[in-house]
Each structure stands twice: as C-alpha cells, then as structure tokens.
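Peer 1: how does the following fold in three dimensions:
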Amino acid sequence: MNIRSTTTLNNGVTMPWLGLGVYKAEEGDEVVRAVQEALIAGYRSIDTASFYQNEEGVGRAIAQSDVPRDEIFITTKVWNDDQGYNETLAAFEQSRRKLGVDVIDLYLIHWPVTGKFKDTWRAMEKLYEDGKVRAIGVSNFLVHHLENLLENATVVPAVNQVEYHPWLSQPDLYDFCKGKGIQVEAWSPLTRGRKFDDLQLKEIAERHGKTPAQVLIRWDLQNEVVTIPKSVTKERIQANTEVFDFQLSETEMDVLNECNEGLRFGPHPDEFV
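Peer 2: This is a model prediction of the structure:
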C-alpha cells in the first residue's frame, strides 16, 4: 500500500485510502496552499464541504495544479440548511460551480436531518443517475439512520464518513456498514490532537519511530477505513503521508481497538440535528 492506493466502492469507483481534509482551512490563500502542498506530496483525494466555505479555494488549487483533474478525487457535502429534494439539487450546482468542475467524485449528506434526509437522498440519486456525481454517500449516519434510508433507497450509499478513532471505533456501525458494502471513512482521525499524550499510543509510536498521529492514521488503514487528516502546514501534510513504511502488529492493533469508550470530540448525530 502507498499514498496512491485505493479502495473500490460498491459501485466500482476507486477512492484513495488517504486524503486531505480541509475543515477550518480558511478560504483563499490558506486552503489553496494546503491543497497544492498535498497534491505535491502525492495526495489525490481532497475532502471539503459547502459548510466549510472554502470550495472555491479548493477548486482554484486543483485548477492551478499540474495534476490532471481525472487523477484527483473530490468530495463535498450538502449542508443541513440545504437539505430537501429541490434544495439539494440547487446546492449541488452551487458546489459544482464553486469547485469549477463538471463532475464531483463523491457527494455526501453532511448530517442526517430528521424528516429531510430521505428527500435529500432522492435528489442525490438523481444526480448520480444523471452522471453529475460519480458516487454518493452519507456522513454522520448511525445504524438507525442507515436502516431508515435503506427502506426506500434505490442506491446504497457508497461511503459513510463518521468520527472514527480508537476511542470512538463504533464497532456496531462499522460492522453494519461492512455488511452493506458501505465504505467507512474517518473524520477527526487524529482526535484533534487530544489523545497524543495517551501512554499506550505513545509507546507504540516510539516503538516504530513514528508520531502518535502517524500511528492513528496507520490504525485506520489497517482497519480498512479511509482517512482524511486535516492540516494546513506543509510539514504535517507531508508527515501524514509517512504511514506506508511500517505496520502495526496484531497485538498493537488490539491495544488500540480496546481503547474504545464512545468518546466523541465532535457532536453526536442524534443531538446535532
């Protein structure tokens, strides 16, 4: 496995295992530089969202890059206020215009807005059928949200992007997604840095001559979870790619797997919307 390695989604589309997240990257020079540095470092997947308000900068960085558009996997998301059938179709066109692309690679429902996400999904199915997006998926959906969605869906989500790290591994959700052929993707994979001082994590990192962040990314990859660590600094963007030259042992994986305690650093999906 290397930085160009991909997983095959349930519709046959390939998606890089490692990507750059741009949440809280400021629109303009900051996000442009981050995306450009990532592409130079070998990243081929960029994850943004309308809520991040930096789609234009992401699009500008991609347009200015020497990397061909068809080699770059772009993800964006429809925000809660834009959910609903017609609203989602309009939001998608706005995102596509800001990104400056004809086709978006992956379009996600950002959060499961009660009473709206089914209509939102119908709109996304239309976008998919019309060839405007290569794959559609969801974000922050728990098992009961997925079960509800699948009652009427004609397209099974290709991806479920959720908060995922050793202290929130959500095994029931992980197993459900695996069983349905839904690729799990991790946001906040680095715990926003709040667990870097964990003694067991530090011991594993020291054993491999790696940082805690690199161990957490490696843990994701060995669990077959796509991961999108966020950074805007050249050094960290590069460091987050240096995870393909070592492997965690079965014992080390078990130690990290046993850290799960339902600890969230972001909102709970049932309480946020």
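
Peer 1: contacts, neighbours, all on C-alpha from now
Peer 2: Noted.

Peer 1: count of neighbours near the closest residue to Arg122 other than its chain neighbours?
Peer 2: Excluding its sequence neighbours, the residue lying closest to Arg122 (CA to CA, 6 or more residues apart in numbering) is Tyr85, at 6.6 Å. The number of residues packed near Tyr85 is 18, by other CA atoms under 10 Å.

Peer 1: likewise for Tyr164?
Peer 2: A count of nearby residues for Tyr164, using other CA under 10 Å, gives 26.

Peer 1: just say helix, strand or coil for the nearest residue to it once chain neighbours are set aside.
Peer 2: Excluding its sequence neighbours, the residue lying closest to Tyr164 (CA to CA, 6+ apart) is Ala186, at 4.9 Å. Assigned by DSSP: H, G, I helix; E, B strand; the rest coil, the conformation of Ala186 is strand.

Peer 1: which residues does Ala186 contact?
Peer 2: Going by CA atoms under 8 Å, 6 or more residues apart in numbering, Ala186 touches Gln161, Val162, Glu163, Tyr164, His165, Asp220, Val225, Val226, Thr227, Ile228.

Peer 1: again, 7 Å this time
Peer 2: Residues in contact with Ala186 (CA atoms under 7 Å, 6 or more residues apart in numbering) are Gln161, Val162, Glu163, Tyr164, Val225, Val226, Thr227, Ile228.

Peer 1: ok, now Trp167?
Peer 2: Trp167 neighbours (CA under 7 Å, 6+ apart): Cys259, Asn260, Glu261, Gly262, Leu263.

Peer 1: which ones among those lie within helices?
Peer 2: Judged by DSSP state H, those include no members of helices.

Peer 1: let's see which of those end up in strands.
Peer 2: Among the contacts of Trp167, DSSP state E puts none in strands.

Peer 1: before we go on, could you also do this sequence so I can check it against the first one:
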Amino acid sequence: KLLQEGKAKAIGVCNYSMRHLKELFENCEVRPMVNQVEFHPLLVQAELLEFCEQEGLAFQAFASLGSGDSRRARDFFALSGVQAAARAHGATPAAVLLRWATQKGCHIIPKSSDPGRMKQNATIFGFHLTDEELEAIDASHVNARLTWGGTDPDRIG
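Peer 2: Presented below is the predicted three-dimensional model:
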C-alpha cells in the first residue's frame, strides 16, 4: 500500500532464508528489493547470497563486525585470515572485514558514532583482497549466529 501511495520507493525484508523468500515470491504482489541478513566470517551465507543475486535482490549484511559486541569483534579481528590481510594491506582488521563483505557482493551497514572509526571504515575502497585472502577469511565459517540468540531464522515459521 505504501508503494502504491508513493510513500515508499521500495520494500525489503530482514532475516529471510531461501525458503522464506521462495514462499514470499509465490504469494506477493510486489517483490522486495533487499534482504538484510546476518553475515560475517563465522556465518558466510554463500548459498543465500547467490540466490539473492540470481533473483535480483540486494543482499544487505549486518553484524559484519560482531553485532555491537566488542568481544565478538575482537574475535573476528583475531582470525588468522583477517590478521594476514590486514598486515598485507596496512589496513585495520575492521577495514578488512568490511572489504571482505563488500567483495563477496554484500551491501554493508557498519555502525559507528566514532569519527575515527568512520574514517577507518571509508578506507575499504583503498585496497582489494586477493582470492586467496577471501578464501582464508571464508574458511572461518562455522555457521555461528550472533543474533536471534543463535537461532536460525529458517527454523521459525
């Protein structure tokens, strides 16, 4: 209705699995333009990312730096693939993680109120990770969710 009234330009969904998206596509009048999902080195949702790309749906990543949990962010920053890429490019681990997500095809939404971190986040466009570096970070995948209390949204509804 908001689209029809011109009050919205597009609609999106959050935490939709492939199953949820397929079900939605079969029953909706207007397809969403974006699916916002948890995406980080411990949860590389490659199959869902590929599905969204095939369906023309933007894949927007949240929790790429650890979901606001500074302990988790430090865990991500300590991953060997992240550390190696940071050294190789003279970048911060956070910049490497954001660059990794971007190169994977994700639209990222890093949150920071710190001007220094905002500037660091903008450095992701000054370097490019190699295929080997991307694979080294991908190797951290263990299907671990930081949000939803660790519950897979596919198990809901």
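
Peer 1: care to give me the TM-score?
Peer 2: In this superposition the chains share a TM-score of 0.87, using TM-score structural alignment, normalised by the length of structure 2; 148 aligned residues with a CA RMSD of 1.6 Å.

Peer 1: circling back to that earlier point, list only buried entries from the contacts of Ala186 of structure 1.
Peer 2: Gln161, Val162, Glu163, Tyr164, Val225, Val226, Thr227, Ile228 (16 or more other CA atoms under 10 Å).

Peer 1: in structure 2, what range does stretch 169-177 of structure 1 match?
Peer 2: Matched against structure 2 by TM-score structural alignment, stretch 169-177 of structure 1 falls on residues 44-52.

Peer 1: other residues contacting the matching stretch?
Peer 2: Contact with stretch 44-52 of structure 2 is made by Ser17, Met18, Phe39, Ala58, Phe59, Asp138, His141, as judged by CA under 7 Å, 6+ apart.

Peer 1: roughly how far does the fourth one sit from Gly12 of structure 2?
Peer 2: Shown here: Ala58 of structure 2 relative to Gly12 of structure 2, a distance of 9 Å by CA to CA, to the nearest Å.

Peer 1: then Gln120 of structure 2?
Peer 2: The gap separating Gln120 of structure 2 from Gly12 of structure 2 is 29 Å, by CA to CA.

Peer 1: same thing with His40 of structure 2?
Peer 2: 20 Å.

Peer 1: looking at these two, which is more packed in?
Peer 2: Higher neighbour count among His40 of structure 2 and Gly12: His40, with 28 against 14, using other CA under 10 Å.

Peer 1: my guess is that one meets Gln60, correct?
Peer 2: No: assessed by CA atoms under 7 Å, His40 of structure 2 is found out of contact with Gln60, at 11.5 Å.

Peer 1: residue closest to the middle of structure 2?
Peer 2: Centroid-nearest residue in structure 2, with CA atoms, centre = their mean: Ala61, separated by 2.4 Å.

Peer 1: and that one, what pairs with it in structure 1?
Peer 2: Using TM-score structural alignment, the partner of Ala61 of structure 2 in structure 1 is Ala186.

Peer 1: nearest spatial neighbour of Leu2 of structure 2, skipping sequence neighbours?
Peer 2: Ala8 (5.5 Å).

Peer 1: that neighbour corresponds to which position in structure 1?
Peer 2: Under the alignment (TM-score structural alignment), Ala8 of structure 2 pairs with Val133 of structure 1.

Peer 1: can you check Gly126 of structure 2 too?
Peer 2: Taking TM-score structural alignment, the alignment pairs Gly126 of structure 2 with Asp245 from structure 1.

Peer 1: likewise Leu79 of structure 2?
Peer 2: Aligned by TM-score structural alignment, Leu79 of structure 2 pairs with Asp198 of structure 1.

Peer 1: now do the contacts for its match.
Peer 2: Shown in contact with Asp198 of structure 1 (CA under 7 Å, 6+ apart): no residues.

Peer 1: what segments of structure 2 are strands?
Peer 2: Secondary structure of structure 2 (DSSP E): strands located at 12-14, 34-38, 58-62, 107-108.

Peer 1: the first one - contacts with which helices or strands?
Peer 2: For strand 12-14 of structure 2, the elements it packs on are strand 34-38, judged by 3 or more CA pairs under 7 Å, 6 or more residues apart in numbering; DSSP states H and E.

Peer 1: elements contacting the strand it packs on?
Peer 2: When contacts are defined as 3+ CA pairs under 7 Å, 6+ apart, strand 34-38 of structure 2 packs onto strand 12-14, strand 58-62.
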